[in-house]
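Undergrad: mind looking at a prediction? Sequence and model below.
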Amino acid sequence: MAARIEQLVTSGDFSLDGGTWQVDNNVWLVGDDREVVVIDAAHDADAIAAAVAGRTLLAIVSTHAHNDHIDAAPELAARTGAPILLHPADEVLWRQTHPDREPDAELSDGQQLTVAGTVLTVLHTPGHSPGAVSLYGPELNTVFTGDTLFAGGPGATGRSFSDFPTIVDSIRERLLSLPAATVVRTGHGDSTTIGAEAPHLDEWIARGH
């Protein structure tokens, strides 16, 4: 059976730079009836474990280390034995949420993760945070962009450890170069496609963030 994509929406707090906001997060599961990976263990370990539904959890992949994307990761890892994967450039953010629990392994640009016979390639896409990554699955016609690219533009860059020119470069060089029909599955909100977002790059640059 080919890998399939499942979506779970969880709700909780996002906190950074002294502010806290209520947010809804997309948790993505990629796998089949036997094994699965979780992309961004957000807020609710009970709900995510229920979605895993007894399958072998190969990895908990963090697109970046803002607390709303990693707050449930250690609990989910403790329940399942799955390793938590994070790009090392985001460890400073990780420690703000989990000072006593390190990630289990590092993500690196070009790394390939295989689940249910399907390959997900790690693309380092910094800007929203230094270690932000996207995961590209050509067989699934999908890229999981975390908070790097949304329907309507780049992720936020107005807070600590973020940079607007960097996120624009990441989107231009790493994401908009993907096939236009590629579905963009985001960290929050609705999905979009590379083709729908590509024509607006100049508008984003003109607006700045």
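TA: All right, it came through fine. Numbers count the residues shown, from 1 in each chain.

Undergrad: drop to CA atoms for contacts and neighbour counts, all remaining ones
TA: Will do.

Undergrad: distance of T114 relative to D100?
TA: Here T114 is placed at a distance of 29 Å from D100 (C-alpha to C-alpha, to the nearest Å).

Undergrad: repeat that for H188.
TA: Distance from H188 to D100, counting by C-alpha to C-alpha: 27 Å.

Undergrad: neighbour count winner among those two?
TA: H188 (20 against 7; other C-alpha atoms under 10 Å).

Undergrad: A strand includes that one, no?
TA: No: using DSSP: H, G, I helix; E, B strand; the rest coil, the assignment for H188 is coil, not a strand.

Undergrad: skipping its backbone neighbours, what lies nearest it in space?
TA: Take H188 and drop its neighbours on the chain: the residue closest to it by C-alpha to C-alpha, 6 or more residues apart in numbering is N25, 4.9 Å away.

Undergrad: which residues touch the helix or strand hosting the one you found?
TA: If you go by DSSP states H and E, N25 is part of strand 19-31. Strand 19-31 is contacted from outside by 2-15, 36-42, 48, 52, 68-69, 115-116, 186-189, using C-alpha atoms under 8 Å, 6 or more residues apart in numbering.

Undergrad: ok, and here's another one to check against it:
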Amino acid sequence: MAAVIPAVTKLSARIIRVLGCNPGIMTLQGTNTYIIGTGKRRILVDTGDADVPQYINHLKSVLKHEDIDLAHIFISHWHHDHIGGLLDVLDIKDKTKYTQVWKYPRSEGESLPDGCNIDFLKDGQEFTVEGATLRVVHTPGHTTDHIVLHLVEENAVFSGDCVLGEGTAVFEDLYDYMNSLQEIADLEPAVVYPGHGNVIHSPREKIEFYIQHRKEREQQILDILINNRQKQFNEKELVRMIYTDTPEKLLKAAESNVNHHLVKLLKDNKVAQFNNLWQYNDICKMI
């Protein structure tokens, strides 16, 4: 069982974690939001869900007790459990009067909360507040706008939903996601602060596990299709054969993951698709 995450935790001299108080199947104990820096003007990473008074009260308490104003708010990606609480945070007006809000643009176009200005980030952009330098790394895959933030002073990475403190992540594009995992691995972080779950103190092992896990899932799908060359399968059938120990409530998300694997395999010319059914592509053996 995962260790319980307190509502507020001082993780280092320059990092305070405030739990979003929005537990759920996909959010685990809740969304982790992080206050970064050592001076009066600091950075907040993510804002949790909308309409969660418990989270806002905890955040207010930290900002008041530490005498902190928010210079910047960074949104790791557009999902509601990371951007939904933005207006509620900005409503702490004595602490956000001069706050700039940032996120990376979505390739599908934006649907942003009304009533606030959001500036768009660029890959490699750097921001500095007292005690902290953050570099933006665009890591698409979970979503097209997903970023991680590299804290130079501690060689730490705030990984959003790209790498989680427990379990594995879902994604929109497996090809991009695998590349993003490798990009995080290439940073060789000493520690990873995830968007959900506890702090990851052995990032290399965790990321290697993620990469290997995806390769194994891909091979499981291929093995079923290869051993049933004359049959065609939908995602639900493949999930029932592969995710045998997965709780029923998570099988829908598993179907989405299997679909992304199949799309990647289709690009690799290893499977064929007929009317939303999938089959091993014997032609690929001759290429």
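TA: Okay, I see it. Nothing here was measured: the structure is a model prediction, and the numbers come from that model.

Undergrad: count the residues that sit near D13 of the first structure.
TA: D13 of the first structure: 17 neighbours (other C-alpha under 10 Å).

Undergrad: now do the same contact list for it.
TA: Applying C-alpha under 8 Å, 6+ apart to D13 of the first structure gives the contacts 20-23, 43, 68.

Undergrad: in a strand, it, correct?
TA: Yes: applying three-state DSSP, one finds D13 of the first structure inside a strand.

Undergrad: what's the nearest residue to it if we skip its chain neighbours?
TA: Distances taken as C-alpha to C-alpha, 6+ apart put Q22 closest to D13 of the first structure, at 4.7 Å, once the chain neighbours are dropped.

Undergrad: from L86 of the first structure, how far out is the one you found?
TA: For Q22 of the first structure relative to L86 of the first structure (C-alpha to C-alpha), the value is 24 Å.

Undergrad: same thing with L175 of the first structure?
TA: 19 Å.

Undergrad: just N67 of the first structure next, same as before
TA: Using C-alpha to C-alpha, N67 of the first structure is found at 13 Å from L86 of the first structure.

Undergrad: got it, and R79 of the first structure?
TA: 19 Å.

Undergrad: give me the more crowded residue out of those two.
TA: Shown here are R79 of the first structure and L86; by other C-alpha under 10 Å, L86 has more neighbours (26 against 12).

Undergrad: just tell me what the more buried one corresponds to in the second structure.
TA: Under the alignment (TM-score structural alignment), L86 of the first structure pairs with K103 of the second structure.

Undergrad: tell me which residues touch that match, please.
TA: 74-77, 118-121, 145.

Undergrad: same thing with E255 of the second structure?
TA: 235-236, 239.

Undergrad: so it, which of the three states?
TA: E255 of the second structure carries the three-state label helix when classified by three-state DSSP.

Undergrad: just W102 of the second structure next, same as before
TA: Counting by three-state DSSP, the backbone at W102 of the second structure sits in strand.

Undergrad: the one 3 residues further on now?
TA: Remark: P105 of the second structure carries the secondary structure label coil [criterion: three-state DSSP].

Undergrad: where is the longest helix in the second structure?
TA: helix 203-227 (DSSP state H).

Undergrad: how about the helices of the first structure, start to end?
TA: 45-52, 67-70, 73-80, 91-97, 164-170, 194-197, 201-207.

Undergrad: how about these, which one is nearest P126 of the first structure?
TA: helix 164-170 (5.9 Å; C-alpha to C-alpha).

Undergrad: pull the contacting residues for D161 of the second structure.
TA: With contacts defined as C-alpha under 8 Å, 6+ apart, D161 of the second structure is in contact with 142, 169, 194-196.

Undergrad: whoops, V37 of the first structure was the one
TA: So V37 of the first structure contacts 29-31, 57-61, 115 (C-alpha under 8 Å, 6+ apart).

Undergrad: JSON lines please, covering the residues you listed and showing distance to D147 of the first structure.
TA: Putting these into JSON lines (distance: C-alpha to C-alpha, whole Å) gives the following:
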{"residue": "L29", "distance to D147 of the first structure": "17"}
{"residue": "V30", "distance to D147 of the first structure": "18"}
{"residue": "G31", "distance to D147 of the first structure": "22"}
{"residue": "L57", "distance to D147 of the first structure": "23"}
{"residue": "L58", "distance to D147 of the first structure": "23"}
{"residue": "A59", "distance to D147 of the first structure": "20"}
{"residue": "I60", "distance to D147 of the first structure": "17"}
{"residue": "V61", "distance to D147 of the first structure": "14"}
{"residue": "V115", "distance to D147 of the first structure": "23"}
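
Undergrad: now list the buried members of the residues you listed.
TA: Buried members of those, counted by 16 or more other C-alpha atoms under 10 Å: 29-31, 57-61, 115.

Undergrad: identify, from the residues you listed, the entry nearest to T145 of the first structure.
TA: Among these, V61 lies closest to T145 of the first structure (C-alpha to C-alpha), at 12.0 Å.

Undergrad: any idea what V36 of the first structure aligns with in the second structure?
TA: So, by TM-score structural alignment, V36 of the first structure is matched to R42.

Undergrad: counterpart of R101 of the first structure over in the second structure?
TA: Under the alignment (TM-score structural alignment), R101 of the first structure maps onto G115.

Undergrad: now that match: closest residue in space that isn't a chain neighbour?
TA: Per C-alpha to C-alpha, 6+ apart, closest to G115 of the second structure is L87, 7.7 Å.

Undergrad: which residue in the first structure aligns with the one you found?
TA: Checking TM-score structural alignment: L87 of the second structure goes with P74.

Undergrad: then P140 of the second structure?
TA: Checking TM-score structural alignment: P140 of the second structure goes with P126.
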